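J.: Coordinates for the following, if possible.
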Amino acid sequence: MSTELTPADPCATEFLDRAEIEVEGRLVDASNATLYCGLSADGVQAHCVYKPISGERPLWDFPDGHLAWRELATYLVSEAAGFHVVPPTVLREGPFGPGMVQLWVDTDEESELVDITAPDEVPEGWRPILRAEDGAGNPAVLAHADVPELRAMAALDVVVNNTDRKGGHVLNTAAGVFGVDHGICLHQEDKLRTILWGFMDEPLGDRVRAGLERLSRELDGELGSTLAGYLTAEELHALRTRTRLLRAADTYPEPGNQWRAIPWPVF
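T.: The predicted structure follows:
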């Protein structure tokens, strides 16, 4: 009898490292090679997203390293802070060479945490982000839920300087709330683009505050040494600075006015 791996399994990353990978399909909407794969080892099964480095398109504004490295680095930052809002992620060899392997999580499509609705249909407690019109000219509102995991994810986006937190990158699952697609994070220049602006100017709260304190310590220790293998010295310095400044402010920031603060499309 086989068992299915979950994100909470303490051996998840070890399993991802050693499991046999079998490519089952490709996510055609992704801009870089993104493969849906089965994993199996010792009677345990799972699925993953495998993004081989060989399938990455060069980006003029992210010329250093690889997108797969940034995916791993963001996972390590989330774990160090105790946020746990990125699925288990490793770098390893795969059928098309080295790349990022991330545990696949099934979403609950009946319980989305980000949505576009009519103004009078925004769920109670949700945070409106953007007011616009739909294709027919009717008023519409982009909004997101207010749950602890999204507060942690919003803080993670700030410190890793996420340039592309779309609504479709927020997954509500039976195993928890997760963010995915972090290949264009951790640039040294401010580029934050996210749909999670609903908490701006509010206090960080105890969980996020404690997480940033842990992250600061880890960045000055083993985590910093590990990330130095994936980020430039300037990027690592900027990560430490953003973490320190967010801790000092103790509030979620407002959007900047020097760049577009919401990704497009928003999903």
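
J.: Going by C-alpha atoms from here, please, whenever you check contacts or count neighbours.
T.: OK.

J.: check contacts around Leu228.
T.: Careful, residue 228 is Ala; it's not Leu. Counting by C-alpha atoms under 8 Å, 6 or more residues apart in numbering, Ala228 touches Leu236.

J.: roughly how far apart are it and Val44?
T.: 33 Å (C-alpha to C-alpha, to the nearest Å).

J.: Not counting its neighbours along the chain, what's nearest Trp126?
T.: Nearest residue to Trp126, sequence neighbours excluded (C-alpha to C-alpha, 6 or more residues apart in numbering): Ala145, at 4.4 Å.

J.: mind checking the SS state of Arg151?
T.: helix (DSSP: H, G, I helix; E, B strand; the rest coil).

J.: from what I can see it touches Phe199, true?
T.: Yes: Arg151 is in contact with Phe199 according to C-alpha atoms under 8 Å; the separation is 7.3 Å.

J.: Around Leu130, how many other residues sit close by?
T.: Neighbourhood size, Leu130 [other C-alpha atoms under 10 Å]: 14.

J.: Pull out the buried residues from the strand or helix carrying it.
T.: Using DSSP states H and E, the element containing Leu130 is strand 127-133. For strand 127-133, a neighbour-count test (16 or more other C-alpha atoms under 10 Å) marks Arg127, Pro128, Ile129 as buried.

J.: Alongside the first, I'd like the structure of this one:
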Amino acid sequence: MTASFQGLPVTDALDLLRSGDLVAEGRLTTASNATLYCTITAGGRSAPCVYKPVAGERPLWDFPEGTLAGREVAAFAVSDALGWDIVPPTVHRDGPFGEGMVQLWVDGDPEVDLIDLARDVRHPGLRRMAVFDAVINNSDRKIGHLLPTRDGHLYGCDHGVSFAEDYKLRTVLWQWQGEPLTAESLAALESLHAQLTAPDSTVSTELARHLTRPEGYAVRRRVELLREHRIHPYPSPEWPSVPWPPV
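T.: Down below sits the predicted model:
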């Protein structure tokens, strides 16, 4: 498990998200599904967060089972198992409008040009994100889903349309396609695979809770293929490779 989130131990952040009093402050109107900006408070500690109730999700033909909120939680579990701290702490819990996903808010650095960042071939955090997206089969990695912070860390958000059984990787991060995976990535994938094959691990438990069995198997198989071929994947010729709009 990652050590901290913006100075707060991740175990404490998850406890806050699970047990805190969730109060909706407003709605993020640019989101395609119901997304609420909230404050969560417990034990004298407060933090801003995002709450996406299942009741506000629009049905998707290519994700007929499960929920987008559950897939967001599964994405955090994979990020945590990789040890890369890509997805902010995220839980599945009840809220003012029913069960949903609650994720700690990230204050991005407004001075970073996200378009320039998305094209960077030397940013290690961005390259890790490209591997992470390949693992979760992210079909919607837009430039606006990149969250660089003032301390130089890079988070990602909006992973609800991930984990499809079929290959549907759509991303703006294709600059490493076909290039060898880094030694760091291979080591992280090795660790993730070991956790995925342990049925009682945290990541296995979360994936079993929020994904179908075929989707869970597909995660493990994608990790195995990345380890076997040792390269960043190529776009599919049968599926649009970049989300629209890309920003």
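
J.: Need the TM-score from the superposition.
T.: Overlay of the two chains. TM-score (TM-score structural alignment, normalised by the length of the second structure): 0.92; 238 aligned residues with a C-alpha RMSD of 1.6 Å.

J.: returning to what we had before: quick check: the residue nearest to Trp126 of the first structure vs Ser111 of the first structure, distance?
T.: Computed as C-alpha to C-alpha, the Ala145 of the first structure to Ser111 of the first structure distance reads 10 Å.

J.: Compare these two (neighbour count), which wins?
T.: Ala145 (21 against 10).

J.: I'd say the more buried one and Val114 touch.
T.: Yes: Ala145 of the first structure lies in contact with Val114 (C-alpha under 8 Å); the separation is 6.5 Å.

J.: Next, show the common contact partners of these two.
T.: With C-alpha under 8 Å, 6+ apart as the test, Ala145 of the first structure and Val114 reach no residue in common.

J.: coming back round to it: measure the residue nearest to Trp126 of the first structure to Trp259 of the first structure for me?
T.: Taken as C-alpha to C-alpha, the span from Ala145 of the first structure to Trp259 of the first structure is 25 Å.

J.: so which strand or helix has the residue positioned nearest the centre of the second structure?
T.: For the second structure, the residue nearest the mean C-alpha position is Ala75 (4.1 Å; C-alpha atoms, centre = their mean). Assigning secondary structure by DSSP H and E places Ala75 of the second structure in helix 68-82.

J.: Just give me the mean distance for that helix relative to the first structure.
T.: Compared with the first structure after the fit, helix 68-82 of the second structure shows a mean deviation of 0.5 Å (mean C-alpha distance after the TM-score superposition for the first structure).

J.: Give me the contacts around that helix.
T.: Counting by C-alpha under 8 Å, 6+ apart, 1-2, 52-54, 57, 85-92, 100-101, 132, 136, 158-163, 188-189, 191-192, 195, 202-203, 206-207, 210-211 sit against helix 68-82 of the second structure.

J.: That helix corresponds to what range in the first structure?
T.: Counting by TM-score structural alignment, helix 68-82 of the second structure pairs with residues 67-81 of the first structure.

J.: ranges for the helices of the second structure?
T.: 10-19, 68-82, 114-119, 124-136, 183-196, 202-210, 213-229 (DSSP state H).

J.: Please identify which of the ones you listed is closest to Pro245 of the second structure.
T.: helix 114-119 (12.9 Å; C-alpha to C-alpha).

J.: Tell me the buried residues in that closest one?
T.: Buried residues in helix 114-119 of the second structure, counted by 16+ other C-alpha under 10 Å: Leu114, Ala118.
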